[in-house]
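S.K.: Here is a sequence together with a model predicted from it:
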Amino acid sequence: MSKITEIELNLQHDSDDIDYSSLPILDEKDYQFRIKSLLQLASSQDYTHLIIYGDREHYSNIHFLTGYDPRFEEALLILSLEQEPTLIVGNEGLDYSAIIPFNLQKVLFQSFSLVGQPRGKSKSLREIYQSAGIQKNSRIGIIGWKYFIPIECTNPSKIFEIPYYLVQELINLVNCENLKNASDLMIHPDYGVRVSLDVKELIYHEISGTKASRKVLQTLQNLQVGESEIDASRHLAIDGDPMSTHPNINFGLENVLPGLKSPTYHKRLELGEIINICMGYRRALVARTGLYVRKKEEVPLKMKGILENFYAPYFQALCNWYEALHIGASGDQVFQAVKKSIGDFKEFGIGLNPGHLTHTEEWTNSIFFQGSNHQVKSGMALQCDIIAFPGEPYGGVHIEDGLFVADEATREIIRTQYPDSWKRIEHRRQIMKEILGIDIADEVMPTSDIQAMLFPYMGNTKIVLSKI
């Protein structure tokens, strides 16, 4: 194991260096290409139609294909090779669907609207299905937000995670054996159409990662002992960009341990306790969990040795994760690289995968598990996400940042067409290699301004761990 040391790093950034006018615009050509790619994949698996469900929480598939994200209501997108796409929406979704930058059939289905809103002006669900060309012998792939594997159920292809009434009406219309769960077409790590992303999507990941990381750093640098969690959350200065998760600002192990807790009004920051700061925009989440002190002398007596016994092996595991990441690497190779540093996951307090795929939702899928043969591919957007909570005496630590993987041709497009993003990526790569001592591959594109930085004293962001 490399020697882990503390080094001083003066973190500065220009909060105004994001030129939003240069952001790529997703247009009709992009969405039509995505729909065509999905339909080609569906056809290869003998589907005649795809029915894609979305709601406020599970918006990513429809959003990826149309730019439309269900907000208050539910929605269905029906695709086939024979007819133009059909988008089924509720009362408020009908007007909002004007944001879609291409023509498609829009159908009002008022049962998708909120309870108590007007009803009676729309066709029945059966009539809508039939108008979209669905009949008895149609072969339907149903896409919700997850697929299943044999250890979960007897017949995974026949388990549907979308609302029952939508499936029931299909059963009344189509031979039941012709209905299958097809969510894998979107998110399977080997062939899902949302796994290897185009350059425009990757640039949005870079922008989101830049913003999220700066919000987290800004919050850490402005925390004050005695302020409440809700007061501290104001340091995030959240703007109008949609978020993928609720922001987490938590003080004290009792508030940090639940993992997903929103800031409270009553818990106030104390010196020497575990804290958590987490901010997620669509396409990027950045999180930091650790001990809030400003220098080594403030580490509580019961936590003496936290750097040597806990942070050092964790940081080494973090470095191993990044250094094992390259195009063609298997998920198991990265998993084993992490395990090499920390040993038994359970004993070290790790209960989830050490990383995952990400997109507009925070967690799309994961290839990082023991025995995984799924390979890292160009265009993958990933989260390094190693959550360790072994309990007393050290509490926990969590360093989470996003990145994407880009082959040489993709990197050249970014360098020439999106020079601002490229400049930020190159600067982060330089810090990781020359200051943190992490030997990342050429294809690893960091999107966080604090990528892989472990602050051993969370009250002092000038001190980070390094292998140099």
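M.R.: Thanks, I have it. Numbers count the residues shown, from 1 in each chain.
S.K.: CA only for contacts and neighbour counts going forward, please
M.R.: Will do.
S.K.: now the helices for the stretch 151-300 of the chain?
M.R.: 164-173, 184-187, 199-222, 229-232, 253-256 (DSSP state H, counting those that start in this stretch).
S.K.: Show me what the third one is packed up against.
M.R.: Identification of packing neighbours for helix 199-222 by 3 or more C-alpha pairs under 8 Å, 6 or more residues apart in numbering; DSSP states H and E yields strand 273-281, strand 284-292, strand 395-405, helix 408-417, helix 419-434.
S.K.: this is the other structure I want to compare:
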Amino acid sequence: MTVELAPVSVPDFGLPLQKPSVPVHTYDLRCRETYARAGCDWVAVYADREHFSNIAYLCDFEPRFEEAILMLGPEDARVIITGNECVSFAQAMTRLSSFEVRLCQAMSLPGQDRSRAPSLLAVLKDIGIRAGQRIGLVGWKPPALEAGEDAGFFFPSVYVDALRRSAGDPLAVVDRTESLMHPEQGLRAIVDADQIAAFEWAASRATAAVWRIVTQVREGDSELEAAARMAYAGEPLSAHVMLASSDASGPVVGLRSPTARRLSRGDGVTTAVGYWGGLSARAGLISDGDDDFLKTASAYFKGLLTWYETVDIGIAGTEVFSRVSETLAQGGLASMLNPGHLCGHEEWVNTPIRPTGDYRLRSGMVFQVDIIPTPMPLGWALNCEDPVVLADAALRSEIATRHPDVMSRIDARRSFMSEALGVNLGPSILPLGQTPGCLAPFWLKSGHLLVKG
């Protein structure tokens, strides 16, 4: 496999303005399926500002400033319990055919009124939870059993304690997070055509924002000025906006927010923008050429090509992991984290792409092509992250029927990757972003991309 740096014009695939919506009946079905899978009398789904994705997936509400718990119970009971500021927000935003919103002021910010409904225990009793019932918890991630840690809950203990007291037996409260977040069988691991269309809206806009930074950045920009070139329009964020740089005196810290530091020729630079359903990241040099860097970037790009040309419906996640790792190793590189993971409202749901484990890739999985190369010399940065979805013929047909504009953009991106970048894509891989596989190693020469020779 050979890689070249070549002039490539990235087409305008069209930027969607109106976000496609997921129907109310779909949210109803998600709640019913979550309840059925849990096998409990009640299911409690926790959410806060950082860990909102499970509740958003189930009802399209996500708390702001405070916490919330969605209780799913007998006879389609759906109760959102939240604090002072989010009661009216939940009433306005929740997309379920029937639901209640209950105030629990313990979930409010410190110093706010606690005089009306301070006790979660009282709210739980009032909605019908009784001693002897079994409660399944959906926290923000499954217990870390692989590490040999105690099988606790990723769910605040103050709320777990209240749920245990309501059930009358600590052992009646059990973890059911994997019913949503298992890397292959979790309900959120597979999404439908409407959710794919909504995520494509986010991915299109996030990737376009990052590409505006890459193509418009100038030597002498501050990091803040460079980040402002993304032209943020207020889309809901899945992660804080990242932009960081460094010269050879230190590392490029990828998770850092932008500062007033000025970009100089030869600096390494990285940026990432993530919206609900799609994150994009790019990293390279503030330069128009560097032979040593190009050699490393080419080795990294071969790893990306291996990912795109290996991934398919039914393949084992271990095989993707090993093939990408082997290709990167030929260039002296490795992937810092798993080379690819499921994404949703948050950047990382879970991943079937692991060195061990019996997990298969399935139709309807939305993936972040997330290969962070390591090691990197001081002052260097490389990254090229994009979202894609795997879709069999039936799902592709449904997307085309329900969302023809979305499928038209996807088809155009597939043609671009094949014809301009030389990527041999299988029919099941649908690129969701505006710059799929576009790696410009030199940001002052962003019209030149790495391509398969």
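M.R.: Received, thanks. What you see is a predicted model; the values in this text were computed from it and never measured.
S.K.: Give the aligned equivalent of S157 of the second structure in the first structure.
M.R.: The alignment partner of S157 of the second structure in the first structure, by TM-score structural alignment, is Y164.
S.K.: Count residues in the vicinity of that match, would you?
M.R.: Residue neighbour count, defined by other C-alpha atoms under 10 Å, stands at 10 for Y164 of the first structure.
S.K.: picking up where we left off before, any idea which of the helices of the stretch 151-300 of the first structure gets closest to I25 of the first structure?
M.R.: helix 199-222 (7.7 Å; C-alpha to C-alpha).
S.K.: quick one, what contacts P142 of the second structure?
M.R.: Counting by C-alpha atoms under 8 Å, 6 or more residues apart in numbering, P142 of the second structure makes contact with 153-154, 175-178, 181.
S.K.: circling back to that earlier point, tell me the most buried of the helices and strands packed on helix 199-222 of the first structure?
M.R.: strand 284-292 (a mean of 29; mean count of other C-alpha atoms under 10 Å).
S.K.: Tell me the first helix or strand C-terminal of that strand.
M.R.: Using DSSP states H and E, the helix or strand that follows strand 284-292 of the first structure in sequence is helix 306.
S.K.: residue range for that next one in the second structure?
M.R.: With TM-score structural alignment as the criterion, helix 306 of the first structure aligns to 293.
S.K.: and the gap between the one in the second structure that sits across from T245 of the first structure in the alignment and G344 of the second structure?
M.R.: The alignment partner of T245 of the first structure in the second structure, by TM-score structural alignment, is A239. Distance, A239 of the second structure to G344 of the second structure, using C-alpha to C-alpha, to the nearest Å: 12 Å.
S.K.: For those two, work out which one has more neighbours and name it.
M.R.: G344 (28 against 17).
S.K.: ok now do that one, which residues does it touch?
M.R.: By C-alpha under 8 Å, 6+ apart, the neighbours of G344 of the second structure are 53, 188, 199, 276-278, 366.
S.K.: rewinding a little: the match of helix 306 of the first structure against the first structure, how far on average?
M.R.: With mean C-alpha distance after the TM-score superposition for the first structure, stretch 293 of the second structure departs from the first structure by a mean of 2.5 Å once superposed.
S.K.: try stretch 201-210 of the second structure
M.R.: Looks like 1.0 Å for stretch 201-210 of the second structure (mean C-alpha distance after the TM-score superposition for the first structure).
S.K.: Many thanks, have a good one.
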